[in-house]
Structures are given as structure tokens and as C-alpha cells.
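Novice: sequence-free structure coming up:
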């Protein structure tokens, strides 16, 4: 029987407060995050991580002194593996890797090798492709496998911004909250919030914003609610440079002053972590209520939702039927303006 290793991966996060600074250094020392030559990038990463550590520690102190992203991802891995066991044509084992903290690519690969798979499938927990996320991880993976001379046929899934199960899981959660809150649609403002990236990256051809737009359009189409008042916005910006707009906090302020019920839908996060549990649930809730919002509702991430996981299993099985290499089984080709799309 074919033995397939499925590696699901995400950003990672500190597992204790003492890990915050080295985690931040790893993040900012990534050449796809700080796009500077290596010596300058190293110095800047040291300065930024040192400066941001006290603020970041306060954030993690509010959620137990660490990021929950590893535990959340391990739960997703467990549920996905159970879903894949229904396929009698192959034996699947699901592994977890993180980009900026443990388990790093090298740690994950060691476990994968012990499984002795016939092939590997890399599945991003980023529905929308970006050079700052998926491409960054794939470079780290390729670099590590070359260094260790590992030559196992590998398929890498690019993205799945409009994957049916992902879209329907999100739209169902929105519809459920609308019904539960009994809010009048005329008083509701829906914010589809995604993690921002510098505007320059998009100008240079990163397809991320295009993918986020596709995700939001698909959710709105599935909701099929006439005259829905919604907007796509971007959160978690860092530093003085311009990031993708509109900024989520700015949109919240505007809606709150109109006394709207604000519903925030995280469309680029598939698990809970500091950006949802602190930034959205605490900081932005306080911002909304203090400035006059009638109510503030945050839609949960898709997490281990059965339909979402079933959708991931479909993508994995489709990728297993493709030739090794990068595949867009969960997505579709990008517009030619997105020159950083690896499939163009």
C-alpha cells in the first residue's frame, strides 16, 4: 500500500514567554519578510525583535503565556488523519511543521523519514497564497531537503481560496450568527478581515490580495443575502510603511460611530491564535464598543470543523493523483499581473 506523508504547516508561535524574542527574530530574519541583504536584515531583525518583545509578551500573557497555534494545528492534523483513513488506497500520516518556531522543518522531516513514505504532500494552512507565507515555507522545505539529500517525491499545494468546503463552512458560521443575534441586516456591518502584508509586495506581484478578494466574493455569493453591507479589510500591520488597506481598526471605528452591529470574519486564519484571540477578540472589541457599536460579533475560525477538514482531505487526495511538484488542485491560475504566483 502507498504510504503518503501529509505535512500541514503554519506560521508557528512562541511556546513560552522566553520564546517570544527568538520567535520574532526568526520571523523578521526571513528574507521574504524583511527584504534586505542578509547583514542588514540580521541587524534589523535583532533590533525589531528586541523592541517588540515587551509588547508581544503582554499579548501572549492574555492567552496563557504562549501561542495556541501548535496545539490547534495538532488537533487539525489528528482530525485530518482520521478523515484520510477512509481512503483504502493509501496509508496516510499527517505531520505538523512550523516556519518560525518548533517544530521547524528539520524536526518535521525527521519524523517524516521515520515513516518511510513513498511520497509527501505539503498542505498550507494558508488558503490564500503569499510569498510571505506559503512561498517562505516552501523555500525553507526545499533548502532543508537539499541539505539533507532527501529525495522523496513531493507535491506542494499552492492555495485553495475558493475551496467549496472552506467557503461553505465560513458562510454557514456567518448565517448562524446572524440568526442567533436577530440583528436587522440594515444595522449590520460585516468585516472580512485578513492579515495584512506591505502594499509594495502586492505591487511587486504577490497574489495574496487577489486571493483574499476571491475568498470574500465566494463567501458572499454563498450567503446570497441581498444588499449585504460588507467590506474586506486588513489587520496586524507592523512598522511605518503602508500595508494593504483599508485597515481593520479604521473600518471598525467608522462602523462603530454609525452604531452598527459589527461582525468580524477572519478569512485568512484557519485556527485561533494571538491575531484572533487578542487583536480581534479583545483589542478590536474594546475599540468597537467604546466608540458606539451596538454589538461586536467575531466569527470563529474554521479550525477542526468537519466540513472544512473534509475539504482539506479532498485537496490532499487530488494532489496525490498529480505528478510531483507544485499543484493548484485547491485553487485556480492567477491573473498575469500576479507575477509572484509560482504557477505562472
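Specialist: Structure received. Bear in mind that the values here come from a model prediction, so they are computed numbers and not experimental data.
Novice: please count neighbours and contacts with C-alpha atoms only from this point.
Specialist: OK.
Novice: quick one: contacts of the helix or strand hosting residue 92?
Specialist: The secondary structure element spanning residue 92 is strand 90-98 (assigned by DSSP states H and E). By CA atoms under 8 Å, 6 or more residues apart in numbering, the residues outside strand 90-98 that reach it are 1-12, 73-74, 77-78, 80-81, 84-85, 103-105, 107-108, 111-112, 115.
Novice: here's the one I want to compare it with:
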């Protein structure tokens, strides 16, 4: 009997609404995960619910409200667009979309795929990290641990150096640089605590450096005078995080009156970290500090380039058909 294959597309997650209640619920689920914050629960949960969420809820709600798209979060909107396009492209292949935290839930997606013999999990995290990719796979394994005959799961490690991914990004960047070439192309990735890099260990920084190297190698063929820099954003708390910090670098570049274009290669689709943190907060910081010009290149989102990339990742995951 032929094996039945299915595809599960996974991203991090998002609040269901841009309201304090929905955002509080989402942050609670997200930040309770030990892969995200590895402090002991007895220590962390009182801090999370007594200090962190109450202190940050008002302005996080305002930030989500500023970027809300078509009555939902941009992350969910673009992921759903990609998912629908893959369903059209692969009409005979069961394909589901799920979020590690929030809706659509991993459990509901897995239930719809439970008749598959093998589920190919495509996590939309180009660079592997224990805080994202591993968190999703651990949750999936936990959810099916009591199933009598769970499917085989084929996890995509990451696609930091996948030629389809690099080519899509380089072409996407070129479409913007050819219209307005800056002094600096800044590649900003989400940061993680340095303690995770050392003690887990987590290869995330190395994977980001690899993506940066491959992009720089190709894009500077067309723009030999372009300076390419790599930074990390979204620092949280007082501990040491991956460096250099995006905001600090932008501030220094602004004082030198440089022109900057920013892209966030670690984000498959736009979200609060790109649309608000980069394109609103850091743009304002840069311009107010004297920067010459600031441009943000959107994520690949549901661009045809991203659709071709996702199709390539699915094709590479599925077993090869005999000739």
C-alpha cells in the first residue's frame, strides 16, 4: 500500500486579536515555554504574570493595533496566504498550517493529518534555534505521545543556506537596491540570550552568519561598493544577548549621516518585530539621530519568490518519485 504523506507548515504564533485580553493570553502561552525562557517556573511565572505582562501589555497592544492587517495579524495573514497557495499547488497532498502558540493550533492541525503515515514539518524559521524550531518539534512530539500509532515526523532542520532561499532573498533585495542604493545594507536577525548559545548549545548565530555570508557573496557582485552588516534585534531583559544590537548600530550609523536599508532575513513573513520594531521604532530612532535615509525591505511574505521557495522545501522533503 502506498504511503500517505502530509505537510505541516509551522510558524511561531500571534494573538488572535489586537486586544489586551488576547495579547495577554498569547504572551502567557509563549513565554511559559521552557525553550523560550528557561528559568524555573516557580521563579519565572510570578515574574511573568506579576511584572512582565502587566508592565508591557499596554504598549504591546498599541504596537499590534498599529500594524493589524485585514482584521488579523500580518504574520497570520501572510502565513494563510502561503498555505492557501500551497493547497492549490498540491491538491492531492494534505497540507495544514499551525502556530506553536495560539491559533491555528498544532493539535487541531495534527488531528486533521493523523491519517498520514508521514508528516513533513516545514517550520518557517530559516535559521535553526532551540527557541523556535526545537520548541515546535518538542511540542508536536508531546501532543502525539499518547496516540496509539502516531505518524512518522520528518522535520526540516532549517534552510539557512538553501539555494532557493538565498536566491529569493538576493533577488528581492536587488529589486529594492536598484531603485535606491544605500551606503549600508543591514541584515537584522532576532536575537537570543547568549546563555542559550553556550549551554544548550544553540547553533543559531552560526546559521545566521552563514545566511549573511551567502547573501553578501551574491549581492556585492551587483553592488561592489555596498557595505553589508549583520545585527540582532528584539533584546529583552538584563542578560547578555547576541550582538551587535540593531538599535545601537543604527544609532551610530545615523550619527555618521549614513543611508541604510534594512532587511530581516530570519523572518519568513512580516510581524510585530519587523513592521513595528524595525520599520517604525528603529526608523524613528535612526532619523532622529541624524541618519541620511532609512528604508525597510519587507519580508518575502506571500511573494511568488516565497511561494517557489516553500514549494521547493516541500519537494525536497517528499520522497522522490520513481521514473
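Specialist: That came in fine, so what should we check first? Fair warning: this is a prediction, and the values are worked out from it, not measured in the lab.
Novice: quick one on the thing from earlier: what about the contacts of strand 90-98 of structure 1, which are in helices?
Specialist: 73-74, 77-78, 80-81, 84, 105, 107-108, 111-112, 115 (DSSP state H).
Novice: put the buried members of the contacts of strand 90-98 of structure 1 into a ChimeraX selection.
Specialist: A single ChimeraX command selects the buried members of the contacts of strand 90-98 of structure 1 (16 or more other CA atoms under 10 Å):
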select :3,4,5,6,7,8,9,10,11,12,73,74,77,80,81,84,103,104,105,108,112
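Novice: so residue 245 of structure 1 makes contact with residue 234?
Specialist: Yes: counting by CA atoms under 8 Å, residue 245 of structure 1 does reach residue 234; the two are 6.2 Å apart.
Novice: looking at the two, which one has more neighbours?
Specialist: residue 234 (24 against 16; other CA atoms under 10 Å).
Novice: are we agreed that that one is in a helix?
Specialist: No: assessed with DSSP: H, G, I helix; E, B strand; the rest coil, residue 234 of structure 1 is strand; it does not lie in a helix.
Novice: wait, it sits on residue 250?
Specialist: No: between residue 234 of structure 1 and residue 250 there is no contact under CA under 8 Å: 9.7 Å.
Novice: which residues in structure 2 form strands?
Specialist: 5-14, 95-102, 118-123, 152-155, 184-190, 227-233, 259-263, 293-296 (DSSP state E).
Novice: so how far is residue 207 of structure 1 from the aligned residue in structure 1 for residue 88 of structure 2?
Specialist: Correspondence of residue 88 of structure 2 to structure 1, assessed by TM-score structural alignment: residue 82. Distance, residue 82 of structure 1 to residue 207 of structure 1, using CA to CA, to the nearest Å: 32 Å.
Novice: which one's more surrounded, the two?
Specialist: The residue with more neighbours, out of residue 82 of structure 1 and residue 207, is residue 207; 24 against 16, by other CA under 10 Å.
Novice: I'd assumed residue 249 was in contact with residue 289 of structure 2.
Specialist: No: Residue 289 of structure 2 is not in contact with residue 249 according to CA under 8 Å; the separation is 11.6 Å.
Novice: contacting residues around the residue nearest to the spatial centre of structure 2?
Specialist: For structure 2, residue 267 is the residue whose C-alpha lies nearest the centre (CA atoms, centre = their mean; 3.5 Å). Counting by CA under 8 Å, 6+ apart, residue 267 of structure 2 touches 124, 125, 126, 189, 274, 299.
Novice: how deep is the second one tucked in, by neighbour count?
Specialist: The local packing of residue 125 of structure 2 (other CA under 10 Å) involves 22 other residues.
Novice: and it, what pairs with it in structure 1?
Specialist: Matched by TM-score structural alignment, residue 125 of structure 2 corresponds to residue 126 in structure 1.
Novice: residues contacting the closest residue to its match other than its chain neighbours?
Specialist: Of all residues not flanking residue 126 of structure 1 in the chain, residue 268 sits nearest, at 6.5 Å (CA to CA, 6 or more residues apart in numbering). Counting by CA under 8 Å, 6+ apart, residue 268 of structure 1 touches 126, 127, 128, 193, 194, 195, 212.
Novice: can you tell me which residue in structure 2 aligns to residue 268 of structure 1?
Specialist: Aligned partner of residue 268 of structure 1 by TM-score structural alignment: residue 266.
Novice: do the same with residue 35 of structure 1
Specialist: For residue 35 of structure 1, the residue aligned by TM-score structural alignment is residue 38.
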